[in-house]
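In: Sequence and predicted structure below; questions after.
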Amino acid sequence: MAIPEKLESELQYQDDIEDDDSLTSETSSSVADIIDSADDDALPSAGPASEYEDDAEEGESDEKATQDIPSARKWENFHLLGGVNHFLLNNDGTKALVALKQGEEVMIAGSFQVQILKGGIKYNDVHYNASQTALRVWHPSCSSMSPISSSFFAGWKERAFITPEILKTQVAHKDFECILLISNRCSGLLEISKLDSIFSNLWVSRDYLTSHTASSQQSTFAILTGRTMRDTTSVLSLNISSSWTQKLDELSLFHQGNPLDMRLMVLGGKNSGKSTFLRLLLQRFLHVDNDDDELIFYLDIDPGQTEFSGPDCISLNCVGKDLELGNPLGQSPNVPTIERYVGTNTPSAFPSKYLAEITELIDIAANEVHIGSTVLNVPGWVKGFGIQIVNNIISRFKPTHILLLGSVAKNQSLLNELQVDGTFSTPLRENYKAEVDIIDGYHGSPADFSLKARIQPYHLRQFRLLSHFHKLCSASHLIKYDFTPLIKQRPLRVSFGASGPIKAFKLPIPGDKWTDKNIKDMLEGTIVGIYKAAEKFDVNTQGRIPVAGQSTGGVFLHLGFIHSINVQEAYVNIYLPFSRKVSPTDQSAFDFFIERRKTEAPVSELLPHNELLNDHPELEIPFVSSRKPKKYEYVWKVRRNIQRRGHLTK
């Protein structure tokens, strides 16, 4: 059923008009991709797929996978004209109207919501109609961004959502194919630069002309054009390869034809684009041609680059139509169904513990008997013991599809070590073999990109950790942050010991010779995991601070940041994340314990600014010492007796 080239507009100027669910079938060959719409219908377009760079947390891009930035991109030629195609709807610039004519594109950096008031848009090769529901998009400057392309309303009867507030701007809406309402996704997000200046250009590029009326100090987004940027080459905007588009089409077709039990596992080395590919796939699964409230199971088991889990955690998640688009850097309001604390950004630090945790998550997902699709993102650790972990995941996850990203030459050795020769059976599918395929890795950006050189993987992990503790609330319409240093706030005082809710502390290194001073020095100023004990456990009470055994287990609640420990009075001062605050003092009927692993506390949180000490010279920070250490104090030098080539006996 084809759609006429021109549709007669039936504009309805009212606030509470219902969403239109009409669709068109005149699309590209990827029309069969079944994907849930966020609120209205979304269709894949025939244009090139543009997507985000894999968050640069996995190393440098392969030179073979890079492409040159084109000399001129369509969005660079878009001209913002105040009072014509661009209107600020409030004084602080946090709400703006942008109108696009046919064939125009606009690039928006930062964190924002976009509501389509008239017509439609194409974003990441997916078509969206005008709707009352806004799309939520994250475009950090260190990742590739996708432009928003103007498009028509895909339906027999066009509907628009031009409210009286929009009409007051006197925008000539009949002259434009598409009208967008852009607003902040977050409040207080940019204040993180007060903790660490490295984040000052994370969401809005330093090449953006801040004096331009397209943004303000309160706005978390910026409209990028050739006239609002000093240097547009600093903006990452690249197309993914045709092989990715083809594979996305194939997987979407399988998803449509097999709605009961599809299991996809994505493998690849560092910076191969695993997270990027899954973001694209989730968008298609959830935002195209499906009116059902379908949920996708997402096993997020890469603790160093989490999508939905907390910092240094892994989790099982149910992802629905309210998917956050772009690269949210772990800021999605989605609450994990099950979450486990790994305690490090690399699984190799605690390999046995990591293996036990992911085995438990996969078994829980299997017991749920999820009727639908499940995707699994595996870390880039595919060497040595990492291969054994991958094979264990394969045997338990029982994938229908295994996708290897990267060159055939690089993945051939990996493919030879994978144990996928047998057949699998699940409650919803019997005797099937996993379909294994290799496609090229992500076509990234030039390795000399300046902002990428400044924003390192370590910084992005620090951003996730800081935002985790400073997020006030995570609502669907607005996420609020308060980046006031924790050291300026009052911590929660919780008693420990036999009479307190915290029964013991679990240390990373077992031993029976720990002194109270050693434990106090080890824990103050560190990030810890807070657990609710599953059962009674043995406690070592040689000193005043109780120590739990290594076999102690429980349910992970959330992270905590220990300010100080008072050994004599047996209490700990601790900060809890605002958005996940489950205080042990509120659940006195349960026993809790605190576990220390290897999560690093942000330096900017430990000692935010020198001004803090200048304003409060009497303030004593327990985890900061002004004493100059002696030479080689706290420095361990270990010599390993390595048998060198000259030592070999002949």
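Out: Cool, the structure landed. Residues are numbered from 1 along each chain as shown.
In: rest of the way, CA atoms for contacts and neighbours
Out: OK.
In: Residue 599: neighbour count?
Out: By other C-alpha atoms under 10 Å, the residues close to residue 599 number 19.
In: Verify the assumption that it is located in a helix.
Out: No. With DSSP: H, G, I helix; E, B strand; the rest coil as the criterion, residue 599 is coil rather than part of a helix.
In: Show the contacting residues for it.
Out: Contact analysis of residue 599 by C-alpha atoms under 8 Å, 6 or more residues apart in numbering lists 312, 343, 344, 345, 526, 527, 528.
In: The same query, at a cut-off of 7 Å, please.
Out: Counting by C-alpha atoms under 7 Å, 6 or more residues apart in numbering, residue 599 touches 312, 343, 344, 527.
In: what about the first one, neighbour count?
Out: Residue 312 sits with 26 neighbouring residues when counted by other C-alpha under 10 Å.
In: and the gap between it and residue 273?
Out: For residue 312, the distance to residue 273 (C-alpha to C-alpha, to the nearest Å) stands at 20 Å.
In: same thing with the third one?
Out: Look at residue 344 and residue 273: by C-alpha to C-alpha, they are 21 Å apart.
In: Equivalent analysis for the second one, please.
Out: Summarising the geometry, the distance separating residue 343 from residue 273, computed by C-alpha to C-alpha, is 24 Å.
In: Likewise for the last one?
Out: In this view, residue 527 and residue 273 are 29 Å apart by C-alpha to C-alpha.
In: Who has more neighbours out of those two?
Out: Taking neighbours as other C-alpha under 10 Å, residue 527 and residue 273 compare with residue 273 leading, 27 against 24.
In: does the more buried one really touch residue 442, like I thought?
Out: Yes. Counting by C-alpha atoms under 7 Å, residue 273 touches residue 442, with 4.8 Å between them.
In: Which residues does the lengthiest helix in the chain contact?
Out: In the chain, assigned by DSSP state H, the helix with the most residues is helix 351-368. With contact meaning C-alpha under 7 Å, 6+ apart, helix 351-368 is reached by 301, 316, 340, 342, 347, 389, 396, 397.
In: Over to stretch 436-452?
Out: With C-alpha under 7 Å, 6+ apart as the criterion, stretch 436-452 contacts 53, 60-61, 65-68, 142, 234, 236, 240-241, 243, 272-273, 401-408.
In: same deal with stretch 408-417?
Out: Counting by C-alpha under 7 Å, 6+ apart, 404, 438 sit against stretch 408-417.
In: In contact with residue 192, which residues?
Out: So residue 192 contacts 199, 483 (C-alpha under 7 Å, 6+ apart).
In: Pasting the second one now:
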Amino acid sequence: MTTRLSAFAALNNSDSDSDSEGEGEGNVVDNVTFENTAITPLNNSNFSLREGVNVQYHHDYILLALQSDDILVIKGRYSISVIQGSVLIDGYTLVQGKSLKINASSINSLPSIQSNSSIPIENDSIFSSTNTYTSIIKLENIDNHFDEISNLYSHVKYLYNSEISNSLQNTSSSSYTFTIIIEPELNKSSTLLHQQWLNIFQSIFNESSMSINHQSILTIGNKNTGKSTFSKLLINTLLSISNKKIQLLDIDPGQPELCLPGCISLTHITSPLIGTILPWENNTTTSTLTKFIGFSSPNHQPLKYLKQLDHLIDTILLSSNNTITIINSPGWVKGFGTEIISHLKSKLSITYLIQLSHTNKDLDILQSIEWDYETKIFKALSFSSLSSNFNLYSPAVIRNFKLLSYMHYNHENKNYNFKPLLSNSPLKVSYTTSKDYSSLINYPGILGFTIFDHPFSYTEGLHESLECQYVAIVTIPSTSLTTKFSSNILKHENCPNYINETIFHSLSPHIKFHGLALIHSIDTKNNTINMYTPIDFTNIRDNLLNNNEKLFILKGREDTPIEEIYPVQILKDSASYWSSFGLDALPYVSASLSNEVMGGKISTIRRNIQRR
């Protein structure tokens, strides 16, 4: 218990000096008082770097000494490890001998790092200084080429760069994949824990530690009120001080944290959520159950969205004791948003309800839903009310950023390659056009596809609707394939089998989502689909050959970034650019675009695929 209390003591100390009395009388909720306090947003480190005094520069890492009141703000990609003492990073306590990999970009507020101890380091053999330091950390390069995404997608030009000159003030010739923010970063602040939020975290911890039953925490609020930030900080804090199992139910397909756009998920979490989260980077300690929705908004197919949500809820209901489920809800507090929250409440017992708003007034959703007597309700100010953080990027840009990052990640070498996908040969996967059940049950390739929210009888444009589009790669157990599939297949000339989407929704509990692929083209002569995907097909292929699973393609309405199909490099210097890949001419694609087919924009495809 001493360790947990000391962790909270450090959290309480993190911004208490900055709190000042704001307007309003404050409000009392369940005997916990929250004042309308305000803090001065911190958008840069609050101390100077002095080589040999508190910083040492090395080839690909630096050593840094922190005093008890130092707050460090870093932008970039780096690994942080604690040499002596301990540090607090976005609510998570990192102790001596442990390390974390962090991606701190302009997509999210920048992580803040501060010493988690007030006890001076004894026998400091690293820094010979008269200053009193409480922690020494190591910041190490992560050179996975992720910063090169701006070469492909110029909308994120300032993902790591800044219009203001920030420097590590390094006198050596070494370069780093991170920058310590010395001058304030425009429109960007760090994620300092506000005392109001911290009081809620402490109240939840104190009460939850006295029960072994499963508990659920639901955060509600309008868009851009900080629901995701609140959830991540709460998770990080609980990971540091609680022995509970933590899982996150992420149900906003437009801006999910731990799954791809167009999906919802339930994730068991064992490591903190800091900075810009890239869930496709291998994390062996995190398991995720993902459901493909196919839309960025739940209201496109509301009933089918709720059905997919129910499958995740069913998994939650099977959770063991000593588990806390944190629910990150969509930013809707009216209309279908109310229906989603009401649906959640009818299926799950909500232990804690947190309302985030710009004022302490109740949202309509608090009054329109009859909450259980046992549900404890907290009301807190939104993140935007507590900081000057301004998101430079629209939701559409963030979705494209995530899709492009996912498609260009190499799981084998754990690096990114943001050269246009068109510079590589696509993966070739065979498909069948047979409707015969006995043939389908033994076929080791793609059995068919469907387009969500598409008239089953409408066949025009099906072929074109797949090309240059994102699709979900899914499998179902072979035992789930019944003769109903044969009667729900619509054959179409020069096209794989088109299957009524109702079949897939009826089998949704059994559908396994493997990831996304970008269809390059369909070879109707050889019955193959050419696609780009970071998915490792090894296990899928083995299960297909062993007849354990059946392979399908699902298409929603996720837009394809035009940069992926028609990259800006083509326009700049086509001849010299493509010759660098050993190509004599522009491959695969012309500039023609059309909106006339089902499923969104397409590009006209050339059939000159080069095999290398």
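Out: Yep, that arrived. Computed from a prediction, not measured in an experiment: that's the story for all the values here.
In: Out of the contacts of residue 599 of structure 1, list just those in strands.
Out: residue 527 (DSSP state E).
In: can I get the contacts of residue 599 of structure 1 in a markdown table with distance to residue 362 of structure 1?
Out: Formatted as a markdown table, the contacts of residue 599 of structure 1 follow (distance: C-alpha to C-alpha, whole Å):
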| residue | distance to residue 362 of structure 1 |
| --- | --- |
| 312 | 18 |
| 343 | 19 |
| 344 | 20 |
| 527 | 27 |
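In: Pick out whichever of the contacts of residue 599 of structure 1 sits closest to residue 597 of structure 1.
Out: Proximity of those to residue 597 of structure 1 (C-alpha to C-alpha) peaks at residue 343, which lies at 5.1 Å.
In: Could you check how many residues crowd around that closest one?
Out: 27.
In: For the one helix or strand residue 554 of structure 2 maps to, name the packing helices and strands.
Out: Element membership for residue 554 of structure 2 (DSSP states H and E) is strand 549-555. The contact analysis (3 or more C-alpha pairs under 7 Å, 6 or more residues apart in numbering; DSSP states H and E) places strand 549-555 of structure 2 against strand 446-451, strand 470-477.
In: what's the most buried one of those?
Out: With neighbours defined as mean count of other C-alpha atoms under 10 Å, those peak in mean count at strand 446-451, which reaches a mean of 25.
In: Next, the angle from that one to strand 470-477.
Out: 130 degrees (axes from the mean of the first three to the mean of the last three C-alpha atoms, to 10 degrees).
In: how close does strand 446-451 of structure 2 sit to structure 1?
Out: Once the two models are superposed, strand 446-451 of structure 2 sits on average 0.9 Å from its counterpart in structure 1 (mean C-alpha distance after the TM-score superposition for structure 1).
In: In structure 1, point out the residues matching that strand.
Out: Under TM-score structural alignment, the match for strand 446-451 of structure 2 in structure 1 covers residues 502-507.
In: gap between that stretch and the chain center?
Out: 31 Å (C-alpha atoms, centre = their mean, to the nearest Å).
In: Equivalent analysis for stretch 481-491 of structure 1, please.
Out: 23 Å.
In: What residues in structure 2 pair up with that stretch?
Out: Against structure 2, stretch 481-491 of structure 1 falls on residues 416-426 (TM-score structural alignment).
In: could you point out which element follows the longest helix of structure 1?
Out: Next along the chain from helix 351-368 of structure 1, counting by DSSP H and E, comes strand 372-377.
In: closest to residue 92 of structure 2 out of the helices and strands packed on strand 549-555 of structure 2?
Out: strand 470-477 (34.5 Å).
In: So which residue is smack in the middle of structure 2?
Out: Geometric centre of structure 2, nearest residue: residue 257, 3.1 Å, by C-alpha atoms, centre = their mean.
In: Alignment lookup: that one to structure 1.
Out: Per TM-score structural alignment, residue 257 of structure 2 is aligned with residue 307.
In: what residues are up against its match?
Out: Contact partners of residue 307 of structure 1, counting by C-alpha under 7 Å, 6+ apart, are 300, 329, 330.
In: Repeat that for residue 543 of structure 2.
Out: Contacts of residue 543 of structure 2 (C-alpha under 7 Å, 6+ apart): residue 549.
In: do residue 90 of structure 2 as well
Out: Applying C-alpha under 7 Å, 6+ apart, the residues contacting residue 90 of structure 2 are 111, 112, 191, 192, 233, 274.
In: If we only consider these, which is nearest to residue 336 of structure 2?
Out: Distances from residue 336 of structure 2 to those, taken by C-alpha to C-alpha, are shortest for residue 233, at 27.2 Å.
In: Shouldn't that closest one be within a helix?
Out: Yes. Counting by three-state DSSP, residue 233 of structure 2 is located in a helix.
In: State the number of residues packed around the closest residue to it other than its chain neighbours.
Out: Leaving out its chain neighbours, the residue that sits closest to residue 233 of structure 2 by C-alpha to C-alpha, 6 or more residues apart in numbering is residue 91, at 5.6 Å. Counted with other C-alpha under 10 Å, the neighbours of residue 91 of structure 2 add up to 31.
In: ditto for residue 588 of structure 1
Out: Neighbour tally, residue 588 of structure 1, other C-alpha under 10 Å: 12.
In: Kindly provide the distance from it to residue 438 of structure 1.
Out: Going from residue 588 of structure 1 to residue 438 of structure 1 by C-alpha to C-alpha gives 53 Å.
In: can you check residue 378 of structure 1 too?
Out: On the measure of C-alpha to C-alpha, residue 378 of structure 1 and residue 438 of structure 1 end up 15 Å apart.
In: neighbour-wise, which of the two wins?
Out: Neighbours of residue 378 of structure 1 and residue 438, each counted by other C-alpha under 10 Å, are more numerous for residue 378; the result is 22 against 19.
In: so what corresponds to the more buried one in structure 2?
Out: Matched to structure 2 by TM-score structural alignment, residue 378 of structure 1 sits across from residue 329.
In: and the gap between that match and residue 222 of structure 2?
Out: In terms of C-alpha to C-alpha, residue 329 of structure 2 sits 10 Å off from residue 222 of structure 2.
In: Just give the closest residue to residue 225 of structure 1, not the sequence neighbours.
Out: Excluding the flanking residues, the one nearest residue 225 of structure 1 by C-alpha to C-alpha, 6+ apart is residue 76, at 4.5 Å.
In: ok so the one you found is a helix residue?
Out: Yes. With three-state DSSP as the criterion, residue 76 of structure 1 is part of a helix.
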